[in-house]
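Participant: got a predicted model here, sequence first, then my questions.
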Amino acid sequence: MKRFAAALLGATMLTLSPAQARDRWTEAQADAWYARQPWLVGANYTPASAINQFEMWQAETWDPKRIDYELNLAQGIGMNTMRVFLHDQLWTQDPEGFKRRIDEFLQIAARHKIKPLFVLFDSCWDPNPKLGPQHPPIPGVHNSGWVQGPGMAGLRDKSRYPAYKAYVQGVIAAFGRDDRVLGWDVWNEPDNGADQYPGQDGKEPLVRALLAQVFDWARDADPMQPITSGVWIGQDWTPGGKGSAMEKLQLGQSDVITFHDYSWPETFEGRIRQLLPYKRPILCTEYMARGNGSTFDGSLPIAKRYNVGMMNWGFVDGKTQTRLPWDSWQKPYVMAEPTIWFHEVFRADGSPYRTAETDLIRRLATSPRGVVPDTAAAMSPMPPRRRR
């Protein structure tokens, strides 16, 4: 609790001292931060007992025992980070309680030598988030309860924007000087249309304008950790390339470069090569969809050679049901399981889905930075060294 009190004192000082707001990190600052980290490997994390961000964090469904159990599994295979989603409504409902639960999560994670990357907003899945009890998983459907933040009503109602600023700056002020936190992913897939849900006309321009403000708000809070938002969909992420306005905003404002890729190893490596010219640390914050060609053995060795941090989607099979593929939204897997699991590393009982995968993660995580053991080598050329 002493660490939490210090964090709250830091929050007060940050509120009183806006002149301390920092610029985007220089390449040298970003490299210096990355040099202090181990090779980052982890997962996008929601406990098996939660269907979404609300069930993970609300007081009524907060499950620290399950979180401790699952993060122990992560530590056991060498994982040292987790990407974890927050939500603005949790802050608006109960900021002090939310901060206490974040602090408890950080205590648990620190015991297992794991530093989370926190996600503040999200454009994926249900655009109508509502606090309180969440519906049960839809049988046979991938991620059937995940919610956007702030959601469409919140995007369209600009009178709510001061509350979003209070959320961003309140959370970062409380934990932006906390060495248990890896960084701040301010918006997940901001230009994701979540097209399976109707009624989202005009979403992208609203998100893009708000994201620009969110970067400013986060930077005004002056965290010691990096600020980022990951590109995920376009074909050209190179500096000066033909990327979208959203991608240029994300890449131009991020302290460290983050991206998503659920493709075959050749495409994954091509993405990394597009991002190397930014001369900043690179983290892949979503990958691994077995049925889509993205696998641990295909992507992880390539990333290790390039010194790219890696966070796969899914960890322990549970209420998100992301062992099921994306196409389950069109054809629910009610009568039979998919031939192979799409995401997830462990079964609900803690046994690995594939022991060869957990062994591979452990071997790569425990080998020196940049070194790929012969038993984990992938069929890819040695990359050029990124300037540090």
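Facilitator: Noted; the coordinates are in hand.
Participant: could you use CA atoms for every contact and neighbour count after this?
Facilitator: Will do.
Participant: helix, strand or coil for the residue most central in space within the chain?
Facilitator: The centre of the chain sits closest to residue 83, judged by CA atoms, centre = their mean, with a distance of 3.7 Å. Three-state assignment for residue 83 (DSSP: H, G, I helix; E, B strand; the rest coil): strand.
Participant: okay, and residue 333 sits in which element?
Facilitator: Assigned by DSSP states H and E, residue 333 belongs to neither a helix nor a strand.
Participant: give me the number of residues near the closest residue to it other than its chain neighbours?
Facilitator: Nearest residue to residue 333 in three dimensions, chain neighbours excluded: residue 140, at 4.2 Å (CA to CA, 6 or more residues apart in numbering). By other CA atoms under 10 Å, the residues close to residue 140 number 22.
Participant: now do the contacts for the residue nearest to the centre of the chain.
Facilitator: 42, 43, 44, 45, 116, 117, 118, 119, 285, 311 (CA atoms under 8 Å, 6 or more residues apart in numbering).
Participant: dropping in the other structure now:
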Amino acid sequence: MYKKLFLVCSVAAIFGCGQSQKQETKETQNEDTPVTATVWDAAKAGEWYAKQDWLVGANYITSSAINQLEMWQAETFDTAAIDRELSLAAGIGMNTMRVFLHDLLHQQDPQGFFQRMEQFLEIADKHHIRIMFVLFDSVWDPNPVAGKQRAPKPHVHNSGWVQNPGIKALQDSTQYPRLEKYVTETVKKFASDKRVVCWDVWNEPDNLNQSAYGAVELKNKADFVLPLISKVFAWARSAAPEQPLTSGLWAGDWSEEATLKPIEKVMITESDVISFHSYDDSTEIEKRIIQLERYGKPLICTEYMARPRKSTFESIMPILKKHKVGAYNWGFIEGKSQTNYPWDSWSKRYTAEPPLWFHDIFRKNGTPYLQKEVDFIKNIVKQ
């Protein structure tokens, strides 16, 4: 097992006595009082993490799906691709995947959605892969619509990925009960499932998508997300999951408490384990890790690896392993998401695959993009 001695620091010392009182709630309740789930302290988080193998995996969507809806909807749920592709992941030593869900899937067909999640987990478990599910996501197309999805724009990175909740739902508090139902029922359904390793409640919640959908995006998104993300943590926690909750820091200055944005403070305060994104080089990611180690909780990098930015497996994985940080790279297999193309494909025209792939490890046919990379991943996982 992958062990670590954690610095157990008082959450009260980090965030003030109010948070400490929040964590003591469960202890002070008598048997007749309903149990209120609380944020894990550093000791509980460290105990959980010490039982895990080094978490190594990727952000995963089937090669046959352009977005979360197409991956999960009944008409396009591709179990053959899932089985084949997770076999590739297991073959290079990966033991986990980060997988995005969508609130419209629950609204559309909750029982069918849960049945397909169960099928997915069965296949993943066959390959000894555990799943981190992502409940909400503020990146890419702000106007999701259930049903048949559009075809990819040729040579454009993530041309069809969709946000959830969409911009209209985000601004409409009358839809919050529906979102609450999605969160609580989904988490409760798999709250004690050992095949689920973690719940990522919201991906990049205040991302404005300026390089892609900036002209139609909500400029004051953080004003809507900030109060809602606190609710989402509470909704998920009310389902009493045995797995930790998290939401990953992704931009900004994390060097001290004073430089954190209000939404980042909520993300850290409410996370049982601390997660983050970094597509920068080894020097920058190590600096980020050291900054976040002050919280005394396990760290998981839920997004990294963009080859042209000097974020590669060879440069980043040794840093993550050195600091006992979980490692989920972005992109697994070439497909309809087209994340082998770079972010600038939204503004720069490409007519063929880029000279150096941005993300992804395997080609559509299952052969490695770079054999030396998969050899490196296998070796570092075994060490």
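Facilitator: Happy to help now that I have it. What you see is a predicted model, and the numbers here were worked out from it, not measured in a lab.
Participant: fetch the TM-score of the aligned pair.
Facilitator: A TM-score of 0.90 describes the superposed chains when it is computed by TM-score structural alignment, normalised by the length of structure 2; 349 aligned residues with a CA RMSD of 1.2 Å.
Participant: re earlier: quick check, nearest of the contacts of residue 83 of structure 1 to residue 211 of structure 1?
Facilitator: residue 119 (12.8 Å; CA to CA).
Participant: what is the equivalent residue in structure 2 for that closest one?
Facilitator: Aligned counterpart of residue 119 of structure 1 in structure 2: residue 134 (TM-score structural alignment).
Participant: tell me the secondary structure at that match.
Facilitator: Per three-state DSSP, residue 134 of structure 2 ends up strand.
Participant: returning to that earlier point: looking at structure 2, which of the contacts of residue 83 of structure 1 hold up?
Facilitator: Compared against structure 2 with both residues aligned by TM-score structural alignment, their matches' CA atoms under 8 Å, the contacts of residue 83 of structure 1 retain 42, 43, 44, 45, 116, 117, 118, 119, 285, 311.
Participant: the second one and residue 70 of structure 1, how far apart?
Facilitator: Separation of residue 43 of structure 1 from residue 70 of structure 1 (CA to CA, to the nearest Å): 11 Å.
Participant: residue 366 of structure 1 now?
Facilitator: From residue 366 of structure 1 to residue 70 of structure 1 the distance is 20 Å (CA to CA).
Participant: from residue 68 of structure 2, how far off is the match of residue 119 of structure 1?
Facilitator: In terms of CA to CA, residue 134 of structure 2 sits 10 Å off from residue 68 of structure 2.
Participant: who touches both of the two?
Facilitator: With CA under 8 Å, 6+ apart as the test, residue 134 of structure 2 and residue 68 both reach 100, 101.
Participant: returning to that earlier point: tabulate the kept ones among the contacts of residue 83 of structure 1 (a markdown table), appending neighbour count and distance to residue 342 of structure 1.
Facilitator: Listed next are these as a markdown table, based on neighbours: other CA atoms under 10 Å; distance: CA to CA, whole Å:
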| residue | neighbour count | distance to residue 342 of structure 1 |
| --- | --- | --- |
| 42 | 29 | 17 |
| 43 | 26 | 14 |
| 44 | 22 | 14 |
| 45 | 23 | 15 |
| 116 | 24 | 23 |
| 117 | 25 | 23 |
| 118 | 22 | 24 |
| 119 | 19 | 22 |
| 285 | 28 | 17 |
| 311 | 26 | 15 |
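Participant: out of those residues, who's nearest residue 75 of structure 1?
Facilitator: Of these, the one sitting nearest to residue 75 of structure 1 (CA to CA) turns out to be residue 42, at 9.4 Å.
Participant: what does the closest one align to in structure 2?
Facilitator: Aligned partner of residue 42 of structure 1 by TM-score structural alignment: residue 57.
Participant: need the contacts of residue 83 of structure 1 in CSV with distance to residue 87 of structure 1, can you?
Facilitator: CSV is the format used below for those (distance: CA to CA, whole Å):
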residue, distance to residue 87 of structure 1
42, 21
43, 19
44, 15
45, 14
116, 15
117, 14
118, 10
119, 8
285, 18
311, 20
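Participant: what do we get in structure 1 for residue 288 of structure 2?
Facilitator: Under TM-score structural alignment, residue 288 of structure 2 pairs with residue 271 in structure 1.
Participant: element containing that match?
Facilitator: Assigned by DSSP H and E, residue 271 of structure 1 falls in helix 265-275.
Participant: gap between residue 154 of structure 2 and residue 229 of structure 2?
Facilitator: 34 Å.
Participant: quick one: which of these two has more around it?
Facilitator: residue 229 (21 against 14).
Participant: aligned partner of that one in structure 1?
Facilitator: So residue 229 of structure 2 corresponds to residue 211, using TM-score structural alignment.
Participant: could I get the contacting residues of the residue nearest to residue 200 of structure 1 when sequence neighbours are not counted?
Facilitator: Taking CA to CA, 6+ apart, and ignoring the residues beside it in sequence, residue 200 of structure 1 has residue 152 as its nearest neighbour in space, at 6.5 Å. Counting by CA under 8 Å, 6+ apart, residue 152 of structure 1 makes contact with 127, 128, 200, 203.
Participant: could you redo the last one with a cut-off of 7 Å?
Facilitator: 127, 128, 200 (CA atoms under 7 Å, 6 or more residues apart in numbering).
Participant: give me the subset of those lying in strands.
Facilitator: Among the contacts of residue 152 of structure 1, none falls in strands (DSSP state E).
Participant: which of these ranks first by neighbour count?
Facilitator: Counting by other CA under 10 Å, top hit in the contacts of residue 152 of structure 1: residue 127 with 24 neighbours.
Participant: any idea how far residue 148 of structure 1 is from that residue?
Facilitator: From residue 127 of structure 1 to residue 148 of structure 1 the distance is 5 Å (CA to CA).
Participant: same check, this time on residue 237 of structure 1
Facilitator: Taking CA to CA, one finds residue 237 of structure 1 at 25 Å from residue 148 of structure 1.
Participant: is the equivalent of residue 373 of structure 2 over in structure 1 in a helix, a strand, or coil?
Facilitator: Using TM-score structural alignment, the partner of residue 373 of structure 2 in structure 1 is residue 357. Three-state call for residue 357 of structure 1 (three-state DSSP): helix.
Participant: for residue 357 of structure 1, give me its contacts.
Facilitator: Counting by CA under 7 Å, 6+ apart, residue 357 of structure 1 has contacts residue 296.
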